[in-house]
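Student: Predicted model, plus sequence, below.
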Amino acid sequence: MKRIGLLLLLLVFASSSVLAQNKVLSLDGDGDYVQIPASVWFNGDLTIEAWVYVKEYRSWSRLIDFGNGADRDNVLVTLTREATGIPGLHIVKSGGLESSTALELDNWTHIAFTLKGNSSSLFINGHAVGQGNFASPPRDVERQKNFIGRSNWRNDDAQAMFDEIRIWNLARSATEIQDAMNTSLSGDEKGLLGYWNFDNGTAEDLTANGHDGELKGDAQIVASPPSLVMANRITNLGHQFEFDVSIQNAAEGDTLAFDLTYDPLLLQVDRVTKNDATTSWQEPKINHHKGVISLVQLSHSRVISRFQSKLVTITFQSLQTGQSQVRIKQPQLIKADGRHKSVEVVAATIKAFPQPI
């Protein structure tokens, strides 16, 4: 789903497209989780990766927690340290590696942790953002209490959606993570121990290892709702910067229209350009006085990747220091068959600081 930076995220599922079959695990944070069968799972090098959509920073909530109870051979990925939104990889009695920045709420993000020997790396949306060392690799023992979205401690359950969860017994390289994060796997890749993408409506393990998950509580597998989301941006006074508008999980043939609003006292639009996923459009109308960019008849007819493709890039220049809300107004999505789909939106903030001395 999902790339770091300035993203306008649109999740669309269409019955007429193969992309319409993409489904995700949805957990409401109240007793929902997936139980995974017992196995050793970890005893040396590893990679744990997934697309995550965090709805709330629930204290110490998990992507996965595989172990034998609290503080017993656990290997776990947290979505948030306490309620900070800082994700991390933790190996009990060996150490931890955390991100320096929080995961965006209501935003699809790809996270991946690797361990090679005692050296660990963290990747956000395919980019290496952290490194650290563990005292030792995980112990070679069978782990019997293995959960997606739940802790072996008395921490909060995850309120989130997950997709493309993959566990490997090798450390994937940055290139390997980047090349495969926007596509589905066959299930027979070397070193792949467990793979859950939920597209068939179950938590079936798509490898030959048979680690099928069991939905617990009110855990559901759903088509992710259409939503427009923008990430926040920090810049300096007088700087020119690009703002990418991307579409995620889109079906070919969709037509989009929306207004993008901003504070014209703080920001100036220099230009708007269409990207590869937009095969045609009506030239944008920019009202510099009111701070409105009207984008209509954006024809999305090329799916660049399964999860995300850029639609347009807006080049802004910061005019004053301060904070501007950037919002999506009057969003419309029209399917190839003429049906209209509602679209959820989330605002973003652009902050401009004085030039560094």
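Tutor: The structure has been received and is ready for your questions. Numbers count the residues shown, from 1 in each chain.
Student: For the rest of this, base every contact and every neighbour count on C-alpha atoms.
Tutor: OK.
Student: Quick check: the closest residue to residue 197 other than its chain neighbours vs residue 158, distance?
Tutor: Nearest non-adjacent residue to residue 197, counting by CA to CA, 6 or more residues apart in numbering: residue 164, 4.3 Å away. According to CA to CA, to the nearest Å, residue 164 stands 16 Å off from residue 158.
Student: Also residue 124?
Tutor: 19 Å.
Student: between those two, which one's more packed in?
Tutor: Per other CA atoms under 10 Å, whichever of residue 124 and residue 158 has more neighbours is residue 158, with 32 against 20.
Student: dump the residue contacts of that one.
Tutor: 27-29, 32, 54, 58, 61-63, 79, 149-150 (CA atoms under 8 Å, 6 or more residues apart in numbering).
Student: could you redo the last one with a cut-off of 7 Å?
Tutor: 27, 29, 58, 61-62, 149-150 (CA atoms under 7 Å, 6 or more residues apart in numbering).
Student: Out of those, which comes closest to residue 209?
Tutor: When these are compared for distance to residue 209 (CA to CA), residue 149 comes out closest, at 21.2 Å.
Student: okay but the closest one is in contact with residue 58, surely?
Tutor: No. Taking contacts as CA atoms under 7 Å, residue 149 lies outside contact range of residue 58: 11.0 Å.
Student: quick revisit: verify the stated contact: the residue nearest to residue 197 with residue 194.
Tutor: No. Using CA under 7 Å, residue 164 makes no contact with residue 194, being 10.3 Å away.
Student: Between residue 149 and residue 58, which has more neighbouring residues?
Tutor: More neighbours surround residue 149 than the other of residue 149 and residue 58, with 31 against 22 (other CA under 10 Å).
Student: do you know how far the more buried one is from residue 47?
Tutor: 18 Å.
Student: one step back: taking the contacts of residue 158 one by one, which sit in strands?
Tutor: The strands, defined by DSSP state E, take in 27, 62 from those.
Student: Comparison target below:
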Amino acid sequence: MTEIRHNASAVVQPGEHTVIANLNASDPANITGLAGAAITEIRHDASSVIQPGDYALSAKVNAGTTSISNMSDTIIDHGNSPSTQLGDYTVSAKVKSGNADISNLSGTSINQISHDASVQPGNYSLSVVETQVASNTASNIVLKLDGETYIEVPGSESLNPKNALTIEAWLKPEKMTGEAVAKDWGGQRDYIFPELVGSNNLRFVLWPETKILDSPGVEIGEWQHVAGTWDGQKMRSYINGNEVGSVDYNVEELNDSEVSLYIGAGDSPHWTYTGLIDELRIWETARTQQELKDSMMKSLNGNEAGLNALYSFEGNAKDSTANGNNGEEVIGTPEYVDGELSLVSSTSPSTTRSLRITAPDATTHEVIYDMTDTSVDFPSLGLQVNTSNLSNMTSILLNNPHTFTINPTLEVTPPVGPTVETEYSFNNNSQTIDFSGLDIDVHTNNAQAMTNTLLDNSEDFTINPTLKIVAPDGGTTQEIQYNANNNSQTIDFSGLGIDIHTNNAQAMTNALLNSSGSFTIDTRLKATAPDGTQQEIQYPSSAQSQTVSFNTLGLELDSSNAEQTATQLLNHSQGFTIDTRLKATAPDGTQQEIQYPSSSESQTVSFSDLGLDVDSNNAQTTSNTVTQSLSDFQSQSYYVSDSP
């Protein structure tokens, strides 16, 4: 305090006064320094921890950790850089379409395993399995033609043998008419066999020069094996392995037009075949009678030497050889039925090769592939295996599993801005997944368990700020972490006796983040006059000079630092004295005025100009008695006798 002034009004009492500062919990802090910070009120108690004066308030992000909802094994480690956002985040895992990690497949000639987003993340096992298919009964499915239906096979070089020819098939005719197989249409003619004519004749026709061989022996409603051969010199016909006719036919080459091959029809609507047909074979060699007998009761594989086309009619008209002479256009409605024709498979067991994948869930998937393939599709898994050398892949992976991995992606969506993705390894190990752009690391002690929880499912975590208060003494601080959301909150600084109320914690954070505002806790100054009269004034306790007026007592208190004054006087009273002036007037009107210390002590006041001493055993009482008005000081009249 620099000065206590008083006026000369009647309310001013001479004598000893006291002044004391105290805190009133009903007085909120002065928050004018926090304008725009969404702080509605700062309350304080009246405990001994409260310091009057100016406080600094700021928000910040402390580097630390936070947890993910429902996931005790995974934590979030975050920094406090400018890129660290406060608020609610979501985290989830997914598999993106892409390529698997094939680092364990080095040397297998597998150059890529692509996958869609439906796959399981994790470790897959990949191997090749070979299966030997032993001799057994072939399928009984055959082609049934109704006399109005036929199948067209586009012409090709392999369907036009020039130097030798064998056509064979199994027939069960319902009518003794029609061309079962013909390369004869629109004036382009190469061959017809078998054709049924007359009462029971089997006709074989070749071009050029339209050579016809008719042989008897065909039966209606019976399965019969028929064959027609040409060796460059002679045409022969066979039924059930027996030669039934022959004719010389010596030409240099057969016709080789581009006309299609027709199964069930020739170059006339009236030459359609009615009945069953199976195992149609076209050879570029003249099969011997013994060869016909040896193979007529067997189904073939399609890779036999000299076999240019093979139609087993297993529900379609596909060519089983590598030539691909498939029936592409169908006129009418072909039926594939059980023809009760029992053939035996080839005596040489066939080998099928399958690529086997065992998925992370332990399910096994196999796909048969051909040695000419460059990729193997696993549609049930959403995978495709691409290889540059299928033979090498087969030899290395045959009964020798290798592994590959499909890794998931972790997604973190911050409070503001786009989702950030990071791929990580799918295993049972602990991992740290770095989201450096968000200043976040995700730590898990089991990446697989984390993935199982988060796969196509999001969880939440929050990075909360810290509110910091620095008390007026500059050394006392307290930090409290709070939720940075849009809700109202009360943040309790119990160590400082302060509660901060905000109606929007996020807005408060935005205003105070890496910045500071101030608020002031004011005291109440109470002055007590000598007669016990009191007046209490709320005292702005900032660190500035102030004047506090006690109008009721006629006093003004000046302070060069109100905060320091409040601190010194808090719950500790100090005294001050208002002195009066005594004025003595002699009979001749001579006056002398003396400032008179008006404490409640005995005093002697000397009026040297008048040769007088005034003794008092209580200066304050004397002052109160003789004081009429502080604006007009007068003493009581005195009389002096002649005696000394």
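Tutor: Great, that's in hand. Quick caveat, the model's predicted, so the values are computed rather than measured.
Student: Give me the TM-score for these two chains.
Tutor: After superposition, the two chains reach a TM-score of 0.54 (TM-score structural alignment, normalised by the length of structure 1), with 207 aligned residues with a CA RMSD of 2.2 Å.
Student: hang on, the earlier thing: what's the closest of the contacts of residue 158 of structure 1 to residue 174 of structure 1?
Tutor: The nearest member of those to residue 174 of structure 1, counting by CA to CA, is residue 62 at 23.3 Å.
Student: Excluding chain neighbours, give the residue nearest to the counterpart of the closest one in structure 2 in space.
Tutor: Using TM-score structural alignment, the equivalent of residue 62 of structure 1 in structure 2 is residue 179. Spatial nearest neighbour of residue 179 of structure 2, chain neighbours left out: residue 195 (4.2 Å); criterion: CA to CA, 6+ apart.
Student: what range in structure 1 matches whichever helix or strand residue 511 of structure 2 is part of?
Tutor: Secondary structure assigned from DSSP states H and E places residue 511 of structure 2 in helix 505-512. Alignment note (TM-score structural alignment): helix 505-512 of structure 2 is unmatched in structure 1.
Student: immediately after that helix, which helix or strand?
Tutor: Counting by DSSP H and E, what follows helix 505-512 of structure 2 is strand 516-521.
Student: What residues in structure 1 pair up with whichever helix or strand comes after that next one?
Tutor: Counting by DSSP H and E, the element after strand 516-521 of structure 2 in chain order, helix or strand, is strand 523-528. Alignment note (TM-score structural alignment): strand 523-528 of structure 2 is unmatched in structure 1.
Student: cool, and stretch 41-56 of structure 2?
Tutor: Using TM-score structural alignment, stretch 41-56 of structure 2 corresponds to no residues of structure 1.
Student: for stretch 449-458 of structure 2, same thing?
Tutor: On structure 1, no counterpart of stretch 449-458 of structure 2 exists by TM-score structural alignment.
Student: now stretch 237-244 of structure 2
Tutor: Counting by TM-score structural alignment, stretch 237-244 of structure 2 corresponds to 122-129 in structure 1.
Student: quick one: buried residues of the matching stretch?
Tutor: When neighbours are counted by 16 or more other CA atoms under 10 Å, the buried residues of stretch 122-129 of structure 1 are found to be 122-127.
Student: Now go through those residues and say which are in strands.
Tutor: Those of those mapping onto strands are 122-124, 127, per DSSP E.
Student: measure residue 305 of structure 1 to residue 244 of structure 1 for me?
Tutor: Per CA to CA, residue 305 of structure 1 is found 16 Å from residue 244 of structure 1.
Student: Let me see the ranges of the helices in structure 2.
Tutor: 289-295, 390-397, 447-454, 505-512, 562-569, 619-626 (DSSP state H).
Student: corresponding residues in structure 1 for the first one?
Tutor: Right, helix 289-295 of structure 2. Taking TM-score structural alignment, helix 289-295 of structure 2 hits residues 174-180 over in structure 1.
Student: related to what we said a few turns ago, turn the contacts of residue 158 of structure 1 into JSON lines, including distance to residue 175 of structure 1.
Tutor: Converted to JSON lines, these look like this (distance: CA to CA, whole Å):
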{"residue": "27", "distance to residue 175 of structure 1": "31"}
{"residue": "29", "distance to residue 175 of structure 1": "34"}
{"residue": "58", "distance to residue 175 of structure 1": "32"}
{"residue": "61", "distance to residue 175 of structure 1": "29"}
{"residue": "62", "distance to residue 175 of structure 1": "26"}
{"residue": "149", "distance to residue 175 of structure 1": "28"}
{"residue": "150", "distance to residue 175 of structure 1": "30"}
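Student: I only care about the contacts of residue 158 of structure 1 that end up buried; give me the ChimeraX line for that.
Tutor: Only the buried entries of the contacts of residue 158 of structure 1 go into this ChimeraX selection, using 16+ other CA under 10 Å:
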select :27,29,58,61,62,149,150
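Student: Just the closest of the contacts of residue 158 of structure 1 to residue 220 of structure 1, please.
Tutor: Looking across those and measuring by CA to CA, the closest to residue 220 of structure 1 is residue 27, at 6.7 Å.
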